[in-house]
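J.: Sharing a sequence plus its predicted fold:
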Amino acid sequence: MSQTYLSLTVELPEEESEAAQDLLHEGNALGLEVRDREQPTMPGVRAPAPGEALIVAYFEDRETAEAAQASIAESFPHARHGLEEQPQQDWSEQWKSLIKSVQVGRLWVGPPWEADKAPQDKVRIVIEPKMAFGTGDHPTTSLCLAAVDTFMATRPGATVLDVGTGTGVLAIAAKKLGAGATVGTDNDPTSVELAQENCVDNGTPDIDVSGRELTQVSGTFDLVLANILANTLIELAPLIVAKAHGRLILAGVLAHQRQDVEDAYRKLGCTVLEGAQQGEWVRIDLDKR
């Protein structure tokens, strides 16, 4: 890494903060600093305006930072944003403090530095977050983990496809809870590499993780998981539905986006089941026979 890095500061309404954070994660931010009413700022640190959140995303190179800025500008046209060159600092320990372990059903999911805290009666999954999204502590991931836990409790041996696998946490959870053939796909090479490492580290090296397109994945699956953004879920709906012959679990959807996503999958023959919600994030459960 050079002696400087790029910081992208984004100011926008608080209700759009989590979606913007997801977009910045997908844009390969090295780390995020979020300032809002739930996180009081330190003395001398600029606080966000009332009703707004301030997000600072860090990038290693200008090309990646500018691409992320363009994505923010397109998705959040009213957001204020700016790029700055910053001297290199050791912010890694602060970043680590933002990643927490979670317990969902039979599962404990957390980063390596919290692994010793895992209860003995839980199925332990250790996730190295690095630059891929999905460590368990985000509402969308927690919602999906709960669905995986419930589904696998009655369907041992079920086949599983995890679309946009990120760190691989959902595929690993399914496998450790008794899934049969398990496949993960992601179009980000960094995520694929990290997910493969996480699979090996968690004793599930037989999970098939790759950057293949969905059209290149053979067969259909009992459980299809897709924790990605709403617009991508709608865009990929025909391909995702084509891989399912049972349950579909969709996440990465804000409450106001639910209807559009559900409609896209209803048109393809899916039955909408009762899902779940955590804060502004919803999980959509579907049946495809």
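T.: Nice, thanks for sending it over.
J.: Could you use CA atoms for every contact and neighbour count after this?
T.: Fine.
J.: Relative to L273, how far out is Q259?
T.: Remark: distance between Q259 and L273 (Cα to Cα, to the nearest Å) = 13 Å.
J.: Can you give me the neighbour number for A67?
T.: 14 (other Cα atoms under 10 Å).
J.: S17 looks like it's in a helix, true?
T.: Yes. Counting by DSSP: H, G, I helix; E, B strand; the rest coil, S17 is located in a helix.
J.: how close does it get to L24?
T.: 11 Å.
J.: between those two, who's got more neighbours?
T.: Of the pair S17 and L24, L24 is the one with more neighbours under other Cα under 10 Å, namely 27 against 20.
J.: alright, now check it against this:
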Amino acid sequence: MRTLLRVDITVPDTGDLAERVEAWLAERAAQGWEETPTDDGAAVRFRVHLEDGPPARDFAAAVGEDWPDIPVALDTLEEEDWGAAWKEFFTPIAVGGIYEILPPWLADTDTEGRAPILIEPKMAFGTGHHPTTALCLEAFAACAATGRLVAGKRFLDLGTGSGILGIGLAKLGLTGVGLDIDPQAVWCAAENLRLNAVDEAMSLAVGGVGAVSPEAVFDIVAANILAAPLIAMAPRLAGHVAAGGVLVLSGILVEQAPAVAAAYRATGLPEPETRTSGEWAVLAWQ
């Protein structure tokens, strides 16, 4: 049984401090985190779970070095205890009017006609609770409503994490591939694909956009990563979108959205549709 390191970062809810810590985590905690207010409402607690070992300890040390005035608490627990904690935290959520995100132990929940997405909350980013993920699913729902996403089309899910975005597209009848540079994320995504019975509709591989054949094009390309790499890969990523296709980019702070949009306009794309949730934005080209 694995031992996990739990890192609790308690950030006073003053100014934009919590937003800056969240942006810092987005670059260093690809497996995701829990974000809840403290009981008195005076602070926000960010909780990260990592397999205990040198990388996890380095992460904890980096928190202390970069945020010396913020309280950080470390604890270790067995994986089964961590799973029990997730059962208390993970609640079903409806997204975009067409999806219902559920943990496996609530698989029998009546979703009232919405497509169920079952996500095993392990060590990969993407349970649907974070705005970057939910915004992408909302963009998919909007595209489906206008007929831009229909069964039989092909997708690329770059930075697949838990596989949730690819699963959402597969639930609409699309087929495609999910890529992630983190082997652990790909392992988690494979389990979630099996849970959702879409493992034949979506293949997985370890890698980034460089792993995609230069001539390959997709009807929809989704990338929930970070602003800087999205800007850097703009010419390559835009080139993988088929004529008349859809591009959805997330993992972008609101203040970063103009720079990301400009990088893709430079490839010949028009101005994107922008959706926001709190400090996060998603850019979508239909």
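T.: Ah, there it is. Everything numeric in this text was worked out from a predicted model, so none of it was measured.
J.: how about the closest residue to P71 of structure 2 other than its chain neighbours, secondary structure?
T.: Spatial nearest neighbour of P71 of structure 2, excluding adjacent residues (Cα to Cα, 6 or more residues apart in numbering): T10 at 5.6 Å. Put simply, T10 of structure 2 is strand when judged by three-state DSSP.
J.: what's near enough to touch T10 of structure 2?
T.: Counting by Cα atoms under 8 Å, 6 or more residues apart in numbering, T10 of structure 2 touches 43-46, 70-72.
J.: Nearest to R265 of structure 2, out of these: which one, please.
T.: Taking Cα to Cα as the measure, F46 is the one of the contacts of T10 of structure 2 closest to R265 of structure 2, at 35.1 Å.
J.: The closest one pairs with which position in structure 1?
T.: Using TM-score structural alignment, the partner of F46 of structure 2 in structure 1 is I55.
J.: What residues does its match make contact with?
T.: With contact set as Cα under 8 Å, 6+ apart, I55 of structure 1 has these partners: 8-11, 17, 21, 32-35.
J.: Do you have the strands of the stretch 51-200 of structure 2 handy? List them.
T.: Using DSSP state E, counting those that start in this stretch, the strands of the stretch 51-200 of structure 2 run over residues 72-78, 93-95, 99-102, 115-118, 154-158, 175-180.
J.: These into JSON lines, with extra columns for distance to A243 of structure 2 and mean neighbour count?
T.: Shown next, in JSON lines, are the strands of the stretch 51-200 of structure 2 (distance: least, Cα to Cα, whole Å; neighbours: other Cα atoms under 10 Å):
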{"stretch": "strand 72-78", "distance to A243 of structure 2": "49", "mean neighbour count": "14"}
{"stretch": "strand 93-95", "distance to A243 of structure 2": "28", "mean neighbour count": "18"}
{"stretch": "strand 99-102", "distance to A243 of structure 2": "27", "mean neighbour count": "24"}
{"stretch": "strand 115-118", "distance to A243 of structure 2": "28", "mean neighbour count": "23"}
{"stretch": "strand 154-158", "distance to A243 of structure 2": "13", "mean neighbour count": "26"}
{"stretch": "strand 175-180", "distance to A243 of structure 2": "17", "mean neighbour count": "24"}
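J.: Export the ones you listed as TSV, with columns for distance to F140 of structure 2.
T.: Formatted as TSV, those follow (distance: least, Cα to Cα, whole Å):
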stretch	distance to F140 of structure 2
strand 72-78	37
strand 93-95	10
strand 99-102	10
strand 115-118	13
strand 154-158	11
strand 175-180	14
